[in-house]
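Peer 1: sequence? don't have it. structure:
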């Protein structure tokens, strides 16, 4: 990540003991490969990276959205919230790292998702399907628009659960086996 991009990180916010990106993400870079949903070979049992000072650039340059979003408190750190937030050119992706039916319907998740939908910020889910298979990506804005407009927590939770169940039931391709 360039120094300019690093300047967008929330001051004094560190990953701490969180290792979600070291486990959950697929890394298929020319200099480094790691399968999704498997701990990186450099992740120490006590947390942290064995090669931190010399880790690949793909690891040095990636941060979850929690590191950028100043409005989120410490409870949103992925290992605490059970959700890894990722940002890309298409908005914010909610990737649950704990049970999606629990973590995605908590009040704080509903507030963030609903607020984004209401403001027209693209929001999406990346929901696990079967073990060993890719997650299913699902845009939330259109399917949640009516529920969010109702401003009724139960209505929004019910719709989100319906979307989570739909995504989890989809047939996706196997997670690729990477040659390391």
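Peer 2: That came in fine, so what should we check first? The model shown is predicted, which means the values in this text are computed figures rather than measured ones.
Peer 1: make it CA atoms for all contacts and neighbour counts henceforth
Peer 2: OK.
Peer 1: Helices along the protein, start to end?
Peer 2: Using DSSP state H, the helices of the chain run over residues 3-6, 20-24, 57-61, 78-81, 100-103, 107-119, 141-150, 153-168.
Peer 1: so which of those comes closest to residue 41?
Peer 2: For those, the distance to residue 41 is smallest for helix 20-24, at 9.1 Å, taking CA to CA.
Peer 1: residues of the closest one that come out buried?
Peer 2: Buried residues in helix 20-24, counting neighbours by 16 or more other CA atoms under 10 Å, are found at 20-24.
Peer 1: Please apply the same query to stretch 115-125.
Peer 2: Neighbour count says stretch 115-125 has 116-118, 122-125 buried, by 16+ other CA under 10 Å.
Peer 1: Would you point out the most distant pair within those?
Peer 2: Among the buried residues of stretch 115-125, 118 and 125 lie farthest apart (CA to CA), at 16.3 Å.
Peer 1: Quick check: the gap between the residue of the chain positioned farthest from its centre and residue 120.
Peer 2: Distance to the chain centre peaks in the chain at residue 150, reaching 26.3 Å (criterion: CA atoms, centre = their mean). Here the criterion is CA to CA, to the nearest Å. By it, residue 150 lies 16 Å from residue 120.
Peer 1: Residue 140 now?
Peer 2: 11 Å.
Peer 1: you'd agree residue 51 is up against residue 41?
Peer 2: No - with contact defined as CA atoms under 8 Å, residue 51 does not reach residue 41; the gap is 10.1 Å.
Peer 1: Now do the shared contacts for these two.
Peer 2: Jointly contacting residue 51 and residue 41 under the rule CA atoms under 8 Å, 6 or more residues apart in numbering is no residue at all.
Peer 1: re the thing from before, can you lay out the helices of the chain as CSV showing distance to residue 30?
Peer 2: As requested, the helices of the chain are arranged in CSV below (distance: least, CA to CA, whole Å):
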stretch, distance to residue 30
helix 3-6, 22
helix 20-24, 17
helix 57-61, 10
helix 78-81, 27
helix 100-103, 32
helix 107-119, 34
helix 141-150, 34
helix 153-168, 31
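Peer 1: next, the one to line up against it:
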């Protein structure tokens, strides 16, 4: 997304989950998801911040672009990193921004009323929304939420919504995901040789 769309005066601060959670495949740095970047100080912050790779300079989670989200939605505080999704968008959602609500903290974050409202707002507006959780060195397994949750938002069935959301997150956690590794400066799946 265009950096001109970043929310004014909103900064990441000492937040460093990107330095752990992201897959980075840059000519200057290759890193697996869920693994701390080799340039991350033990006390936080980047050892090479001023010379960090282009991927690190250009990537922002969606919290940085969404003015409707409060500061409490900063990923380290909420335990949820909202990422824009570009691949595997299901038919019928063409032209919409797809969002993945990746749980990076406690799973209980999905039962927060604020989480329900924000997620529901995007689902009701027709944005494809996914949920995921991941394990170190494995790609996140995203589960599409729209079809299951839209009727529950429309009927305001909070208990069934909580249960269905928990089931989706558990499904993401239990899905088999190939172990990733780095070979010749590329992130590859050990089973297929491709990421």
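Peer 2: Good, I have the coordinates. All values derive from a computational prediction rather than experimental measurement.
Peer 1: thinking again about what came up before, so can I have JSON lines of the buried residues of helix 20-24 of structure 1 showing distance to residue 3 of structure 1?
Peer 2: Shown next, in JSON lines, are the buried residues of helix 20-24 of structure 1 (distance: CA to CA, whole Å):
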{"residue": "20", "distance to residue 3 of structure 1": "23"}
{"residue": "21", "distance to residue 3 of structure 1": "21"}
{"residue": "22", "distance to residue 3 of structure 1": "22"}
{"residue": "23", "distance to residue 3 of structure 1": "25"}
{"residue": "24", "distance to residue 3 of structure 1": "25"}
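Peer 1: still on that earlier bit, what residue in structure 2 is paired with the residue farthest from the centre of structure 1?
Peer 2: With TM-score structural alignment as the criterion, the equivalent of residue 150 of structure 1 in structure 2 is residue 155.
Peer 1: mind listing what its match touches?
Peer 2: Neighbour list for residue 155 of structure 2: empty [criterion: CA under 8 Å, 6+ apart].
Peer 1: Give me the range in structure 1 that stretch 7-20 of structure 2 lines up against.
Peer 2: Here stretch 7-20 of structure 2 aligns to structure 1 at residues 10-23, judged by TM-score structural alignment.
Peer 1: which of the residues in that stretch are buried?
Peer 2: For stretch 10-23 of structure 1, burial by neighbour count (16+ other CA under 10 Å) applies to 15, 19-23.
Peer 1: Max pairwise distance over those residues: which two?
Peer 2: Checked with CA to CA, the buried residues of stretch 10-23 of structure 1 reach their widest spread between 15 and 23, with 13.7 Å between them.
Peer 1: hmm, back to that, among the buried residues of helix 20-24 of structure 1, which one sits closest to residue 73 of structure 1?
Peer 2: Using CA to CA, the buried residues of helix 20-24 of structure 1 come closest to residue 73 of structure 1 at residue 20, 17.1 Å.
Peer 1: ok, which stretches of structure 2 are strands?
Peer 2: Along structure 2, the segments classed as strands by DSSP state E run 24-26, 29-31, 80-85, 98-103, 129-132, 143-144, 180-183, 186-189.
Peer 1: Map residue 164 of structure 1 across to structure 2 for me.
Peer 2: Under the alignment (TM-score structural alignment), residue 164 of structure 1 pairs with residue 169 of structure 2.
Peer 1: contacting residues for that match?
Peer 2: Here residue 169 of structure 2 is in contact with 131-133, 143 (criterion: CA under 8 Å, 6+ apart).
Peer 1: Trace residue 84 of structure 2 over to structure 1, please.
Peer 2: Alignment note (TM-score structural alignment): residue 84 of structure 2 maps to residue 87 of structure 1.
Peer 1: how close does the closest residue in space to residue 31 of structure 1 that isn't next to it in sequence sit to residue 48 of structure 1?
Peer 2: By the measure of CA to CA, 6 or more residues apart in numbering, the closest residue to residue 31 of structure 1 outside its immediate chain neighbours is residue 56, 6.8 Å from it. For residue 56 of structure 1, the distance to residue 48 of structure 1 equals 14 Å [CA to CA].
Peer 1: what's the answer for residue 58 of structure 1, then?
Peer 2: Taken as CA to CA, the span from residue 58 of structure 1 to residue 48 of structure 1 is 16 Å.
Peer 1: Residue 80 of structure 1 now?
Peer 2: From residue 80 of structure 1 across to residue 48 of structure 1, the span is 16 Å (CA to CA).
Peer 1: With neighbour numbers in mind, choose between those two.
Peer 2: residue 48 (16 against 12; other CA atoms under 10 Å).
Peer 1: residues contacting that one?
Peer 2: 17, 19.
Peer 1: cool, the one 10 residues further on as well?
Peer 2: Contact criterion CA under 8 Å, 6+ apart gives 29, 32 as the residues in contact with residue 58 of structure 1.
Peer 1: which one in structure 2 is aligned with it?
Peer 2: By TM-score structural alignment, residue 58 of structure 1 lines up with residue 55.
Peer 1: Brilliant, that's me finished.
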